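Undergrad: Predicted model follows, preceded by the sequence.
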Amino acid sequence: MTNPTADKELVITRIFDAPRELVYQAFTDPDQLAQWFGPVGFSVPRDSIDLDVRVGGHERFTMVSDDDPTFTSPVDATFSEVIENELLVGAEDWEGAPGQSATKGMYMRIEFHDEGGKTRLVLRQGPYTEEIEAMAREGWNSSFTKLDTLLSD
């Protein structure tokens, strides 16, 4: 990343009322990912998702604005560490955040911890500028609200 002010790490911890295997599956199954990923007002068309969940594998998809389908935000990530039902680590490139340029080589770490039949998810992502970190936090929390609904079905 070339922006020297982008030094803020996003950290979100959230408890999901579902076993970690189900939460992990929601991140790694294309059909489920299409049902919840993206903040309210965005969707991820199933046909845009290409997942190969293994070390050296990838995650590619495109978020699309529900109000303006010409506004899209493609994501292209490569997995560097995968432990089934426990951990996803990788680097990602994305573009299309409103008023922002493309970001290259951002890291992502998602941990899935068993909490007695529930899952404590810890997400780390960055680096961000302070402004973009706040937008990303809002977007993830909105997405996680959609994931709560999917997991409760």
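TA: On my side now, so go ahead.
Undergrad: CA atoms for contacts and neighbours, from now on please.
TA: Noted.
Undergrad: What helices and strands are in contact with the host helix or strand of Ala134?
TA: Secondary-structure element containing Ala134, defined by DSSP states H and E: helix 130-152. In this structure, helix 130-152 makes packing contacts with strand 8-16, helix 20-28, helix 30-36, judged by 3 or more Cα pairs under 8 Å, 6 or more residues apart in numbering; DSSP states H and E.
Undergrad: Need the contact partners of the second one.
TA: Helix 20-28 is contacted by residues 16, 32-33, 51, 53, 84-86, 112-114, 117-120, 147, 151 when judged by Cα atoms under 8 Å, 6 or more residues apart in numbering.
Undergrad: What count of nearby residues applies to Ser80?
TA: Ser80 is surrounded by 18 other residues when neighbours are defined as other Cα atoms under 10 Å.
Undergrad: dump the residue contacts of it.
TA: Contact analysis of Ser80 by Cα under 8 Å, 6+ apart lists 54-57, 89-91.
Undergrad: Turn the buried ones among these into a named ChimeraX selection, would you?
TA: The buried subset of the contacts of Ser80, as determined by 16 or more other Cα atoms under 10 Å, is captured in ChimeraX by this line:
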select :54,89,90,91
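Undergrad: that older thread, I'd like to know which of the helices and strands packed on helix 130-152 is closest to Arg124.
TA: Arg124 lies closest, by Cα to Cα, to one member of the helices and strands packed on helix 130-152: strand 8-16, at 4.6 Å.
Undergrad: Mind listing residues that contact that closest one?
TA: Outside of strand 8-16, the residues that reach it under the criterion Cα under 8 Å, 6+ apart are 23, 118-130, 133, 136-137, 148.
Undergrad: another structure for you, compare them:
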Amino acid sequence: MTKAPEIQLAVLSIHHDFDAPIQRVFEAFTDPHKMSQWFFGYPGGSAKVENELVVGGKYRIEMIHPSKQLADSKDSCDSPVHYGEYLEIDPPKRLRFTWINDGFVSYSEVAIEFQSIDTGTRIHLAHKLPADLQSIHQEGWNACFSNLRIALSERKI
């Protein structure tokens, strides 16, 4: 009998500092309207976001390309719709949720820690996912955080 191959999981760790108070940054991650202003991985895009912000509640993020059509990923991501379930909510300190994208990521978990610092807020994101998907997710999270930084600085959120 052949043993099924084990999926190698790795933790992608990203830190970012934002020039905004912790409550404002936390709300940017939990309010659907605010999330729609930055939660997409390319310039000029947008997102449609739905969520039920309770432990066990679901969320859905549909990333929209500037052309207003669903974005096509260059790196084999067939669907720019991400969804999952909230596993932990501790405002304004911590969020933990599953992260799924059909046909690309069957299951992963994201934990985000929020910390007040002199200049605003530091976040630490830990995304536990298959090792071969780390690079594309690092690129995507960094692009989203760049959009968040812009949205916060321009007071869009």
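TA: The structure has been received and is ready for your questions. All of these numbers come straight from a predicted model, not from anything done at the bench.
Undergrad: Drop the TM-score for these two in here.
TA: Aligned and superposed, the two chains score 0.83 in TM-score terms (TM-score structural alignment, normalised by the length of structure 1); 144 aligned residues with a Cα RMSD of 2.2 Å.
Undergrad: picking that back up, ok, residues contacting the helix holding Ala134 of structure 1?
TA: Applying Cα under 8 Å, 6+ apart, the set of residues contacting helix 130-152 of structure 1 from outside is 6, 8-10, 12, 16-18, 22-23, 26, 35-40, 126.
Undergrad: Now do the end-to-end distance for stretch 89-103 of structure 2.
TA: 27 Å (Cα to Cα, to the nearest Å).
Undergrad: ditto for stretch 84-98 of structure 2
TA: Terminal residues of stretch 84-98 of structure 2 lie 5 Å apart, using Cα to Cα.
Undergrad: tell me the secondary structure for the aligned residue in structure 1 for Leu129 of structure 2?
TA: Across the two structures, Leu129 of structure 2 finds its equivalent in Pro127 of structure 1, going by TM-score structural alignment. Pro127 of structure 1 carries the three-state label strand when classified by DSSP: H, G, I helix; E, B strand; the rest coil.
Undergrad: With Lys68 of structure 2 instead?
TA: In the three-state summary, Lys68 of structure 2 is assigned as coil, counting by three-state DSSP.
Undergrad: hang on, Thr98 of structure 2 packs against Val110?
TA: Yes. Using Cα atoms under 8 Å, Thr98 of structure 2 is in contact with Val110, at 6.1 Å.
Undergrad: OK, contacts around the counterpart of Leu95 of structure 2 in structure 1?
TA: For Leu95 of structure 2, the aligned position in structure 1 is occupied by Leu88, per TM-score structural alignment. Taking Cα under 8 Å, 6+ apart as the criterion, Leu88 of structure 1 is in contact with 79, 81-82, 108-111.
Undergrad: Cross these against strands and list the overlap.
TA: Cross-referencing the contacts of Leu88 of structure 1 against strands under DSSP state E gives 79, 81-82, 108-111.
Undergrad: how much space between the residue of structure 1 positioned farthest from its centre and Ala18 of structure 1?
TA: Relative to the centre of structure 1, and counting by Cα atoms, centre = their mean, the farthest-placed residue is Gly116 at 24.1 Å. Look at Gly116 of structure 1 and Ala18 of structure 1: by Cα to Cα, they are 10 Å apart.
Undergrad: do Asp29 of structure 1 as well
TA: Computed with Cα to Cα, the distance linking Asp29 of structure 1 and Ala18 of structure 1 is 16 Å.
Undergrad: Look at these two and report which has more neighbours.
TA: Neighbour comparison, Asp29 of structure 1 and Ala18: the larger count goes to Ala18, with 18 against 15 (by other Cα under 10 Å).
Undergrad: In three-state terms, label the counterpart of that one in structure 2 for me.
TA: Counting by TM-score structural alignment, Ala18 of structure 1 corresponds to Ala20 in structure 2. When the structure is split into helix, strand and coil by three-state DSSP, Ala20 of structure 2 lands in coil.
Undergrad: now Ala20 of structure 2: how far from Ala143 of structure 2?
TA: Ala20 of structure 2 sits 18 Å away from Ala143 of structure 2, taking Cα to Cα as the criterion.
Undergrad: residues contacting the residue nearest to Ala6 of structure 1 when sequence neighbours are not counted?
TA: Nearest residue to Ala6 of structure 1, sequence neighbours excluded (Cα to Cα, 6 or more residues apart in numbering): Thr129, at 4.1 Å. With Cα under 8 Å, 6+ apart as the criterion, the residues that contact Thr129 of structure 1 are 5-8.
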